[in-house]
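# give the three-dimensional model of this entry:
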Amino acid sequence: MPVYKAPLRDVKFLLNEVFDYPGHYASLPSGENATPDIVDAILSECAKFSEQVLSPLYQSGDEEGCTLTDGEVKTPAGYKDAYDQYVMGGWQGLSAPEHYGGQGLPASMGLLKQEMMGTANWPFSMYPGLSMGAMNTIYLHGSEDQKETYLHPMTEGRWAGTMCLTEPQCGTDLGQVKTKAEPQADGSYQITGTKIFISSGDHDLTENIIHIVLARLPDAPKGTRGISLFIVPKFLPAEDGQVGERNGVVCGSLEKKMGIKASATCVMNFDGAKGFLIGPENQGLECMFTFMNTARIGTAIQGVGPAELSYQWALDYARERRSMRAVSGKKEPDQVADSLIHHADVRRMLLTQKAIAEGGRAMLYDAARLADHMVEAHTAGDPEKADQYDDKLGFLTPILKGFLTELGNEAANLGVQVFGGHGYICEHGMEQIVRDTRIATLYEGTTGIQALDLLGRKVLLMTQGGAVRDYTLRIANFARKLLTDKKMRPYGLELLKLTGQWNWLTVRLMLIARKDRDMVSAAANDFLMYSGYVSMAYMWARMAAVANQKLKHGGEESESFYKSKLATAEFYYERLLPRAQAHATSMLSPSRTLMSLDSDDMAFTG
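Next up, the predicted model:
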C-alpha cells in the first residue's frame, strides 16, 4: 500500500526562507511560544502522526466506510483509536485560546497541522476540521456563557462540531432555508427541520456533537435577511459541564457518495430540538461567514493535499516502472526498458503535479499570515484592524478555494494517468485520490459560486476594483526588485505585465457589466482562474528568488533542492502560466455566446 511522507523540507523552506515566519511569529502576542525550536518540534510530531497513524487508515477507511444503526453512526475500524491519539496529542487546541484549554499558538499553526493530516487522510481530518470552524464561530459570536459551556470540551476534543446550512430544497441559495426556530419561555428555541450534506453530522469519535444551525424565527423577513444562527447540541450540557439528556436531533441517513466514504455525510433531522441563539437575530448568515471562510480556507488544502499525495505516489511509480525507450535514446541500457521518469510527457505530468502542490502550498502559507493578523486584531478588540485583514483575506479566499481545488483535481487525475491502467485499479490508491478530491470543488460553494463571490462581490460591488489594485500593487513592488538580477529579470517583467493586464481586465469587465449584467456571471470563472494563475506565478517568483540567492552563495547542503525550485518555477512560467492568457481572452467574450439559446433550443432532440 502506498504511504504518505510529510514534505517537511518544503514546509520549512516556505516558513523560514520565503515568508519569514520566525519574524512574523515574533511580532504576534500569540507567537511568544512559537519559537523556531517549538515550531520544528510540532511539525516533526505532526508528520509522525500523519505518516504512522493516519496514512495507514486512508485506504482501509475507504473500503469499510461509515455505517448507520438506529440513528448512530459508526466510523471505520481504527478511526476511534486514531482520534483518541489526536486528542491525547493536544492537536485540537493547538491554536485555541489558553483560557479555554488551548495552547494559544497562532492560527496559522492550525493550518500547517491541517495540511499534513489532511494530505495523509482527508476523510479523517474532516471530523476535527469541522469542529475548528464551529469553535471559531462560537468564539467570535457567542455569549460569555456559551463560550464557557462549549469551548472547553471542544478545545479538548471531547466534543465535536458541525455546520448545518443546506436543506433538500436549497444548496447555496440559503435564502430558501425553511428550518424553524420557535422561541421558548426559558429563552431557548425549538428547532425543527431537515439539513442535508452535513459532514461529521454524527459519529462515534466524541461524546457530544455541537451543531451550528441556520434557521428562521417566526417573524423573520424573507430571504437571507431573515436567517438566524443557533447552537444545537446532540446532548444538552448538564450543569456540571458534562453530557446531559439527549436532544431532538438525529441522523436520518448517510449519503451514498463518490468519495470521502470514511467521512460521515449525514441527513440530520431536527425534531423540536432545543437550540440557543448565537449572535443577533436575523444576522445568522453574517455570523456563519466566520465558519464558512474558515471552512473554505480548509477546503483549499484539499487542492494542495491531493496534488502532493498523488505526486509522491506517481513519482515513486515513474521511477520504478519500465516501459519502452526514451525518444532521445536508451537511458538504462542494462534494463529491458527505460523507467517512465525518462519520458518527457511523463515528466510534464509529474512537474505539473509538483508545481501545483508546491505553488498552492505557498499561496496557503502566504494567506495564513493574514489570518494570524486578523485573529490577533479580533483578540485585541480592534475591529477596524480586524476588518482590514479580513478584507484582504476575503479577496484571496475564493481564489484559494476555487482555483486550488480545480488544480487539485487536475493533479489527482494526472496521477492516475502516470500509472496508466494500474491507476484505475483500487489497490494502488490513485483512483481513491481522484474520488476523494472531486468533492473539493463542490462543498463550501462550487467553483462558480467562488467565482461570483470574487468578481461580482469582492471586486466589482464591494471595492470597485480596489481589491485587485491593492493586491497587484503588492506583486508589482516585489517584481521591480527582481529587475536588477539577470536570472530573475524575466520573472519580474512577466509579473509586471500580468499586474497591468489584471487591472485592465477588471476595468473592462466593470464597463461591460454596466450594460450587460450577464457578463459578470459569464466572465466569473475565467476571472477566478486567471487570478489564480497570476497569484501562483507570484508565489513561484518568490520561491525562485530565494532559491537563486541560496545558490549564489554556494556551499548549501540542499543545493539540489534549490535547483529543483528554480527548475519548477521555470516549468510553471513556461508551461502552466500561459493558460492565464486563454482565460483572459475568454472572459471578455460577449455573454451572448452563453445566453443566446433559449432553454428549449438546448434540449436533446435525438
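
# please make it C-alpha for all contacts and neighbour counts, starting now.
Will do.

# how about the residue at the greatest distance from the centre of the chain, secondary structure?
The centre of the chain is farthest from one residue, residue 334, which by C-alpha atoms, centre = their mean lies 45.7 Å away. Secondary structure, DSSP: H, G, I helix; E, B strand; the rest coil: residue 334 is coil.

# and it, how far from residue 320?
Applying C-alpha to C-alpha, to the nearest Å, the value for residue 334 to residue 320 is 14 Å.

# and residue 557, by the same measure?
For residue 557, the distance to residue 320 - C-alpha to C-alpha - is 26 Å.

# same check on residue 38?
To residue 320, residue 38 is 38 Å away according to C-alpha to C-alpha.

# quick one: the helices in the stretch 401-550 of the chain?
404-419, 430-438, 447-452, 466-482, 489-515, 518-553 (DSSP state H, counting those that start in this stretch).

# mean neighbour count, these: which tops it?
helix 404-419 (a mean of 26; mean count of other C-alpha atoms under 10 Å).

# show residues contacting it.
Outside helix 404-419, the residues that touch it by C-alpha atoms under 8 Å, 6 or more residues apart in numbering are 299-307, 310-311, 313-314, 317-318, 346, 349-350, 352-353, 356-357, 360, 422-424, 430-431, 433-434, 437-438, 440-441, 447, 532.

# 6 Å instead, please
The contact list for helix 404-419, computed with C-alpha atoms under 6 Å, 6 or more residues apart in numbering, reads 300, 303, 306-307, 310, 314, 349, 353, 423, 430, 434, 440-441.

# what of stretch 358-373?
Stretch 358-373 is contacted from outside by 106, 107, 108, 304, 536, using C-alpha under 6 Å, 6+ apart.

# which residues does the second one contact?
Okay, so that is residue 107. Contacts of residue 107 (C-alpha under 6 Å, 6+ apart): 95, 372.

# measure it to residue 302 for me?
18 Å.

# what residues does residue 314 make contact with?
residue 415.

# before we move on, back to that, just give me the closest of the contacts of stretch 358-373 to residue 597.
Nearest to residue 597, judged by C-alpha to C-alpha, of the contacts of stretch 358-373 is residue 536 at 36.0 Å.

# mind listing what that closest one touches?
residue 359 are the contacts of residue 536 under C-alpha under 6 Å, 6+ apart.

# how near is it to residue 358?
10 Å.

# over to residue 203?
Counting by C-alpha to C-alpha, the gap from residue 203 to residue 358 is 34 Å.

# do the same with residue 505
Separation of residue 505 from residue 358 (C-alpha to C-alpha): 27 Å.

# same question for residue 148.
For residue 148, the distance to residue 358 - C-alpha to C-alpha - is 40 Å.

# now do the strands in the stretch 51-200 of the chain.
In the stretch 51-200 of the chain, the strands defined using DSSP state E, counting those that start in this stretch lie at 67-69, 72-74, 159-164, 180-183, 189-199.

# could you also give me the structure for this second sequence? I'd like to compare it with the first:
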Amino acid sequence: MPVYKAPLRDMKFLLNEVFDYPAHYASLPSGENATPDIVDAILAECAKFSEQVLSPLYQSGDEEGCTLADGEVKTPSGYKEAYDQYVMGGWQGLSAPEEFGGHGLPASMGLLKQEMMGTANWPFSMYPGLSMGAMNTIYLHGSDEQKQTYLHPMTEGRWAGTMCLTEPQCGTDLGQVKTKAEPQADGSYKVTGTKIFISSGDHDLTENIVHIVLARLPEAPKGTRGISLFIVPKFLPNPDGGKGERNGVVCGSLEKKMGINASATCVLNFDDATGYLIGPENEGLECMFTFMNTARIGTAIQGVGPAELSYQWALAYARERRSMRSVSGKKDPDQVADRLIHHADVRRMLLTQKAIAEGGRAMLYDAARLADHMVEAHANGEPEKADQYDDKLGFLTPILKGFLTELGNEAANLGVQVFGGHGYIREHGMEQIVRDTRIATLYEGTTGIQALDLLGRKVLLMTQGGAVRNFTYRVANFARRQLTDKRLRPFGVELLKLTGQWNLLTVRLMLAARKDREMVSCAAHDFLMYSGYVTMAYMWARMAAVAQQKLRDGGEDSEAFYRSKLATAEFYYERLLPRAQAHASSMLSPSRNLMQTPAEELAFDI
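Model (predicted):
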C-alpha cells in the first residue's frame, strides 16, 4: 500500500518565502504564540500524526465502512483510537479561543492541520472538520449561555458537531425546508422533520453530537426569509456540563455512497427533539452561511489533497514501473524497458497533478491570510473591518471551492491513468481517491451553484464588477514588477493581458445580462473556471518570482527545489493556462445554444 508523506518543504516554502507568514502572524494578537519555531513544531507533529496514524486507516476504513445498529453508528476499526489520539493531541482546539479551552492560534493554523490530515485520510478528517464549522457558528451567533454550554466540550473534542440543511425535497433550494420548530413555555423548541446527507450525523467517536439545524417557526414567512437556526444536541446537556438524557434525534439510515465510505452520511429523523434558537428568528440562513463558508473553504482542501495524494502515489509508481522504450532513445539500456517517468505523456499527467496540487495550495494559503484578519476583526469587535475582509474572502471562496475541487477530480483521474489497468484495481488505492474526491464538487453547493454565487451574486449583483477590479488591481501591480526580469517577463506580460481580459469579460457579461437574463446562468461555469485558471496563474507567478530570486542569490541547499518550481510554473503557463481562453470564448456565446431546444425535445424515445 502506498503511503502519504506530508509535503512540508512545499508548505514551508509558501508560508515562509512566498507569503511571509512569520510577519503576518507577528501582526496578529492571536499570532503571539505562532512563532516560526512553534509553527514548525506543530507542522512536524501534525505530519507525524497524519502519516503514521491516519494514512494507514485510509484504505481499511473504505473497505470496512460504517455500520448502523439500533439507531447507533459504528465507525471503522481504528477510527475511535485515532480520534482519541487526535483529542489527546489538542488538535481540535488549535485555533479555538483560549476562553473556551483552545490554544488561540490564528485560524490559518487550522487550515494547515486540515490539509495534512485531510490528504492522509479525508473521511476521518470530516468528523472533526464538521465540528469546527458548528463551533464557529455558535461562537459568532450563539448567546453567552450557549457558548459556555457547547464550546468547551466541542473545543476539547469530547463533543462533535454537524450542519443539518438538506431535506428529501430540497438540497440547494433551502427555501423549501419543511422541518418545523414549535416554541415551548421554557424557551426551547420542539423540532420535527427529516434531514438527509448529514455528514458525521452519528458516530461513536464522541460522547455527544451537536446538530446545527435549519427549521421553520409557526407563521414564518415563506421561502428563505422564514428559516431559523437551532442547536439540537443528541444528548441534552446537564447543568454541570455533562451529557444528560437522550434527545429525540435518531439516525434512520446510512447513505450507500460512491465514496468516503468511512464517513457516516446519515438520514436524521427529528421527532419532537428539543432545540434552542441560535441567532434571530427567521435569519437562520444568514447565520448558517458562517458554517457554510467555513465548510466551503474546507472543501477546497479536498481539491488540493487528492491532487497531492494521487500525485505522490503516481510519481512513485512511474519511477518504478517499466513499459516500452522512450521515443527519444533508451533511457535504461540495462533493463528490458524504460520507466514510465521517461515517457512524455506520463510526464504531462504528473506535471498536471503537481501544478494543481501546488498551485491550489498557494491559493488556499493566500486566502487563509484574509481569514485570519477577518476572524481577528470579529474577535476585536470591529465589524466594519471584518466585513471588508469578508468581502475579499467571499469573492475567492466560490473560486476556491468550485475550481479547486474540479481540478482535484481531474488530478485524481490522472493518477488512475498513470497506473493504467492497475489504477482500476482496489489494492493500489488510486480508484478510491477518485471515488472519495467526486463528492467534493457536490456538497456545500455544486460547482454550478458556486459559479452562480461568484458571477451572479459576488461580481454582478453585489459589486457591479468591483470584486474583479479590486482583485485584478492587485495582480496587475505584481505583474508589472516582473517585467524587468528576463525569466519572469513572460509571466508578467501574460498576467497583465489576463487582468485586462477578465475585466472586459465582466463588463460584456454585465451588458449582455441586461438584454438576456439567461446569460448569467449560461456563462457562470465558464466564468468561474476562467477565474480559477487566472488566479492560479497569479499564484504560480508569485512562486516563480521567489524561486528565481533564490536561484539568483545562490548558496541554497534547495537549488533543485527552486528549479522545479520555475519549470512547473512554465508548464502551467504553457500547457494549462491556455484552457482559460476556451472558457472566455464559451462564456460569451449566446444563451440560445443552451435554451432554444424545448425541454420536452431533449428526451428521445428509444
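
# tm score of chain vs chain?
The TM-score (TM-score structural alignment, normalised by the length of structure 1) is 1.00; 606 aligned residues with a C-alpha RMSD of 0.3 Å.

# hmm, back to that, most widely separated two among the contacts of helix 404-419 of structure 1?
The span of the contacts of helix 404-419 of structure 1, defined through C-alpha to C-alpha, is set by 300 and 423 at 24.4 Å.

# neighbour-wise, which of those two wins?
Higher neighbour count among residue 300 of structure 1 and residue 423: residue 300, with 28 against 20, using other C-alpha atoms under 10 Å.

# surely that one and residue 399 touch.
No: using C-alpha atoms under 6 Å, residue 300 of structure 1 makes no contact with residue 399, being 8.9 Å away.

# in the stretch 151-300 of structure 2, which spans are helices?
Assigned by DSSP H, counting those that start in this stretch, the helices in the stretch 151-300 of structure 2 fall at 284-320.

# what angle do the helix or strand that residue 357 of structure 2 is a member of and helix 404-419 make?
Secondary structure from DSSP states H and E places residue 357 of structure 2 in helix 344-379. Orientation of helix 344-379 of structure 2 against helix 404-419 (axes from the mean of the first three to the mean of the last three C-alpha atoms, to 10 degrees) gives an angle of 150 degrees.

# what residues of helix 344-379 of structure 2 count as buried?
For helix 344-379 of structure 2, burial by neighbour count (16 or more other C-alpha atoms under 10 Å) applies to 346-347, 349-377.

# go on, stretch 381-388 of structure 2?
Judged by neighbour count (16+ other C-alpha under 10 Å), stretch 381-388 of structure 2 contains these buried residues: residue 386.

# now stretch 313-324 of structure 2
Neighbour-count burial for stretch 313-324 of structure 2 [16+ other C-alpha under 10 Å]: 313, 314, 315, 317, 318, 322.

# can you give me the distance of the fifth one to residue 417 of structure 2?
Right, the one you point to is residue 318 of structure 2. 11 Å.

# the second one now?
Relative to residue 417 of structure 2, residue 314 of structure 2 is positioned 9 Å away (C-alpha to C-alpha).

# next: the first one.
From residue 313 of structure 2 over to residue 417 of structure 2 the distance is 12 Å, taken as C-alpha to C-alpha.

# okay, stretch 366-379 of structure 1 sits on what stretch of structure 2?
Aligned by TM-score structural alignment, stretch 366-379 of structure 1 corresponds to residues 366-379 of structure 2.

# again with stretch 48-65 of structure 1
Stretch 48-65 of structure 1 maps onto residues 48-65 of structure 2, going by TM-score structural alignment.

# can you give me the buried ones in that stretch?
Those buried within stretch 48-65 of structure 2 under the rule 16+ other C-alpha under 10 Å are 48-51, 53-59, 61-62, 65.

# first-to-last residue distance for stretch 444-461 of structure 2?
Stretch 444-461 of structure 2: ends 21 Å apart by C-alpha to C-alpha.

# ok now that stretch, how far from the chain's centre?
16 Å (C-alpha atoms, centre = their mean, to the nearest Å).

# check what contacts the longest strand along structure 2 and list those residues.
Longest strand of structure 2, by residue count under DSSP state E: strand 265-277. Strand 265-277 of structure 2 has contacts (C-alpha under 6 Å, 6+ apart) with 188-199, 201, 229-232, 247-255.

# gap between the closest residue to residue 588 of structure 1 other than its chain neighbours and residue 256 of structure 1?
For residue 588 of structure 1, ignoring the flanking residues on the chain, the nearest one in space by C-alpha to C-alpha, 6 or more residues apart in numbering is residue 523 at 6.8 Å. To residue 256 of structure 1, residue 523 of structure 1 is 34 Å away according to C-alpha to C-alpha.

# now do residue 583 of structure 1
Distance of residue 583 of structure 1 to residue 256 of structure 1, given as C-alpha to C-alpha: 35 Å.

# so for these two, which residue has more residues nearby?
Ranked by neighbour count (other C-alpha under 10 Å), residue 583 of structure 1 and residue 256 place residue 583 first, with 19 against 12.

# ok, now which ones touch the more buried one?
If you count contacts by C-alpha under 6 Å, 6+ apart, residue 583 of structure 1 has them with 526, 530.

# in a helix, it, correct?
Yes: secondary structure assignment places residue 583 of structure 1 in a helix (three-state DSSP).

# what number of residues lie near residue 240 of structure 2?
Residue 240 of structure 2 has 8 nearby residues by other C-alpha under 10 Å.

# which residue sits closest to residue 165 of structure 2, ignoring its sequence neighbours?
residue 214 (5.8 Å).

# now do residue 56 of structure 2 against residue 431 of structure 2, distance only.
Distance, residue 56 of structure 2 to residue 431 of structure 2, using C-alpha to C-alpha: 17 Å.

# and if you look at residue 239 of structure 2?
48 Å.

# do the same with residue 147 of structure 2
42 Å.

# repeat that for residue 68 of structure 2.
Look at residue 68 of structure 2 and residue 431 of structure 2: by C-alpha to C-alpha, they are 26 Å apart.

# ok so, going back, next, the distance between the ends of the match of stretch 48-65 of structure 1.
24 Å.

# repeat that for stretch 230-242 of structure 1.
Termini of stretch 230-242 of structure 1 sit 20 Å apart (C-alpha to C-alpha).

# who touches that stretch?
Contacts of stretch 230-242 of structure 1 (C-alpha under 6 Å, 6+ apart): 208-213, 243-247, 275-278.
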